[in-house]
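Asker: model this:
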Amino acid sequence: MPKDASATRDALLHAGAHLFAAHGIDAARTRDIVTLAGQGNDSAVTYHFGSRAGLLDAVLRAGITRMEPARAAALPGLRPGDLPAITAAIVEPTADELRTEHGRDFLRITAQLAGRAGIRDRHLPPLLRGTALQGQLELLQDACRAVHVEAIALERVSHFIAFLTAALADRAARLPDPAPPALAHDVYTADLTAMLTAALRTPAPAPTRLPKHPPPNTVKTSPRGGAVR
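Answerer: From the prediction side, this is the model:
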């Protein structure tokens, strides 16, 4: 790709990330993305990314790629069933995205997509397939299965992703505030990791079964509005 074309692509990538984060992946306007990128032609997104969806895909892929070296380095040392270590290995590279503007935009976008992680139906998004993050998520699911039945384990991991992305997106939105956050980055990350680990480990409640018929002496309403027993 020629140098000027590469620069245009990067500008569109950064503009798209910023506006998808600020206005939402469905509400951000392509024309505004093009203008913010310093381009004069609305077809620039189509030329460089194929479509608006292709631009979003490229933004997400860039974020996953940034985190991949740290995840790949940690993955071989993770022991099956070591829930605190597995949780930390997932949380820490994700939280490190808070350190840059591009990373904060990425976090605010991923929070919008948390429900599409494919954990419950066992269909991981194509962007995650073959990544170290996939390996980490599989270890997390196995660790949860060791203490919970399958349905609970998958539900816990789904909620783990939803809570992690929502918490980081909230912090990302507040970090441009000139007032420093109450918790420094390392303290915040350690606390978030501890909280998520505890949530995954907490025993599931015993199943509650509702009676099929009202118990004896229950007051019911007659067809005419009166009370019968």
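Asker: C-alpha from now on. contacts and neighbour counts both.
Answerer: Noted.
Asker: and stretch 174-186, end to end?
Answerer: By Cα to Cα, to the nearest Å, the extent of stretch 174-186 from end to end equals 17 Å.
Asker: now do the same contact list for M1.
Answerer: If you count contacts by Cα atoms under 8 Å, 6 or more residues apart in numbering, M1 has none.
Asker: that one and D10: what is the separation?
Answerer: Distance from M1 to D10, by Cα to Cα: 12 Å.
Asker: burial of A70, as a residue count?
Answerer: When neighbours are counted by other Cα atoms under 10 Å, A70 registers 17.
Asker: one more, please, to line up against the first structure:
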Amino acid sequence: MVTEAGNTRTRLIEDAERLFAERGVNAVSLREIASVAGQRNTSAVAYHFGTKESLVAAIYQHRLGPTNDLQMRRLAELDDQGLGQALPALVEVFVRPMIERLERPSWFLRFVANALYVERVAPYDLAAEAWTRALHQLLTRINACINELPTPVQAHRLEFFIGLFVHTLAHHERQIQLGRGVRTKADRELLAADLVDAAVALLTAPVSSATHDKL
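Answerer: Here you go, the predicted model:
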């Protein structure tokens, strides 16, 4: 049973997500979030979450909790199929649930694109939370698939992969809101397949002699 307090908390999370996506985490006050969410008590956010950092964490948990569960099931299926260390399959498990999110109106991917670079608010320690356990396992396995690369290059490739993933999907989320972009299941399937191809190519691209010379 969803309580009134639970409804208020969810409303605050979802309105904060939209405001942070539109303007950035640091540009939005807790009082403004409470006002937009229809709370007469301007301290409502502080009451439910304490700090802005805790509110941001609650947004991540609200969205990534169900995604984490789905990804953990798909990882278990890969292991059963003997594909638990196969890079294309791992990248698809990483990518596809977020592309499936594009089926529904959302601000989450643009929120992530804004919040990812704000100090003390992004979930950098993926092993620390139950709702990021799948992301931690996926990135650990993906990293193991490219461990023949020089260590600095390996770190760069993971950074490039996350950037490609987050900003591409944030862009498509915005395009959908404007009535453009991936609007059908076929569009989403093509985007998923192409993004997996591009990510695998990025992660496994040969290291040029010019890059080797700089190591």
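Asker: how big is the offset of the helix ranked longest in structure 1 relative to structure 2?
Answerer: The helix spanning the most residues in structure 1, taking DSSP state H as the definition, is helix 150-174. Its aligned residues in structure 2 lie a mean 1.1 Å from helix 150-174 of structure 1 after superposition (mean Cα distance after the TM-score superposition for structure 1).
Asker: quick one: list the elements packing against that helix.
Answerer: helix 101-110, helix 132-145, helix 185-201 (3 or more Cα pairs under 8 Å, 6 or more residues apart in numbering; DSSP states H and E).
Asker: mind redoing it with 6 Å?
Answerer: helix 101-110 (3 or more Cα pairs under 6 Å, 6 or more residues apart in numbering; DSSP states H and E).
Asker: list the residues that contact N114 of structure 2.
Answerer: G24 (Cα atoms under 6 Å, 6 or more residues apart in numbering).
Asker: what's the local residue count around R174 of structure 1?
Answerer: With other Cα under 10 Å as criterion, R174 of structure 1 counts 14.
Asker: and stretch 79-88 of structure 2, what's buried?
Answerer: Within stretch 79-88 of structure 2, the residues that qualify as buried are 84-85, 87-88, counting by 16 or more other Cα atoms under 10 Å.
Asker: what's next to stretch 201-209 of structure 2, contact-wise?
Answerer: Looking at stretch 201-209 of structure 2 with Cα under 6 Å, 6+ apart, the contacting residues turn out to be R157.
Asker: in that stretch, which residues are buried?
Answerer: L203.
Asker: now stretch 37-53 of structure 1
Answerer: Buried-residue list, stretch 37-53 of structure 1, by 16+ other Cα under 10 Å: 37, 39, 44-45, 48-49, 52.
Asker: cool, stretch 10-25 of structure 1 as well?
Answerer: 11-21, 25.
Asker: what do you get for stretch 138-151 of structure 1?
Answerer: 138-145, 147-148.
Asker: now stretch 172-180 of structure 2
Answerer: Applying 16+ other Cα under 10 Å to stretch 172-180 of structure 2 flags 172-174, 176 as buried.
Asker: do stretch 162-171 of structure 1 as well
Answerer: Result for stretch 162-171 of structure 1 [16+ other Cα under 10 Å]: buried residues 162-169, 171.
Asker: now stretch 151-160 of structure 2
Answerer: For stretch 151-160 of structure 2, by 16+ other Cα under 10 Å, it's 153-154, 157-158.
Asker: specify which member of those is nearest to L75 of structure 2.
Answerer: Distances from L75 of structure 2 to those, taken as Cα to Cα, are shortest for L158 (19.2 Å).
Asker: how close does the closest one get to A199 of structure 2?
Answerer: Distance from L158 of structure 2 to A199 of structure 2, by Cα to Cα: 10 Å.
Asker: swap in L87 of structure 2?
Answerer: Taken as Cα to Cα, the span from L87 of structure 2 to A199 of structure 2 is 10 Å.
Asker: ok, the equivalent of T189 of structure 1 over in structure 2 - how many residues close by?
Answerer: Per TM-score structural alignment, the equivalent position to T189 of structure 1 in structure 2 is A192. A count of neighbours around A192 of structure 2, defined by other Cα under 10 Å, yields 19.
Asker: which residue packs closest to A192 of structure 2, ignoring adjacent ones?
Answerer: Nearest-residue entry for A192 of structure 2: R96, 6.1 Å, with adjacent residues in sequence omitted and distances by Cα to Cα, 6 or more residues apart in numbering.
Asker: now the element after the longest helix seen in structure 2, going C-ward?
Answerer: When structure 2 is parsed with DSSP H, its longest helix is helix 52-80. Sequence order places helix 87-100 as the next helix or strand after helix 52-80 of structure 2, per DSSP states H and E.
Asker: that following helix maps to which residues in structure 1?
Answerer: If you align by TM-score structural alignment, helix 87-100 of structure 2 falls on residues 83-96 of structure 1.
Asker: could you list every residue that touches G24 of structure 2?
Answerer: By Cα under 6 Å, 6+ apart, the neighbours of G24 of structure 2 are N114.
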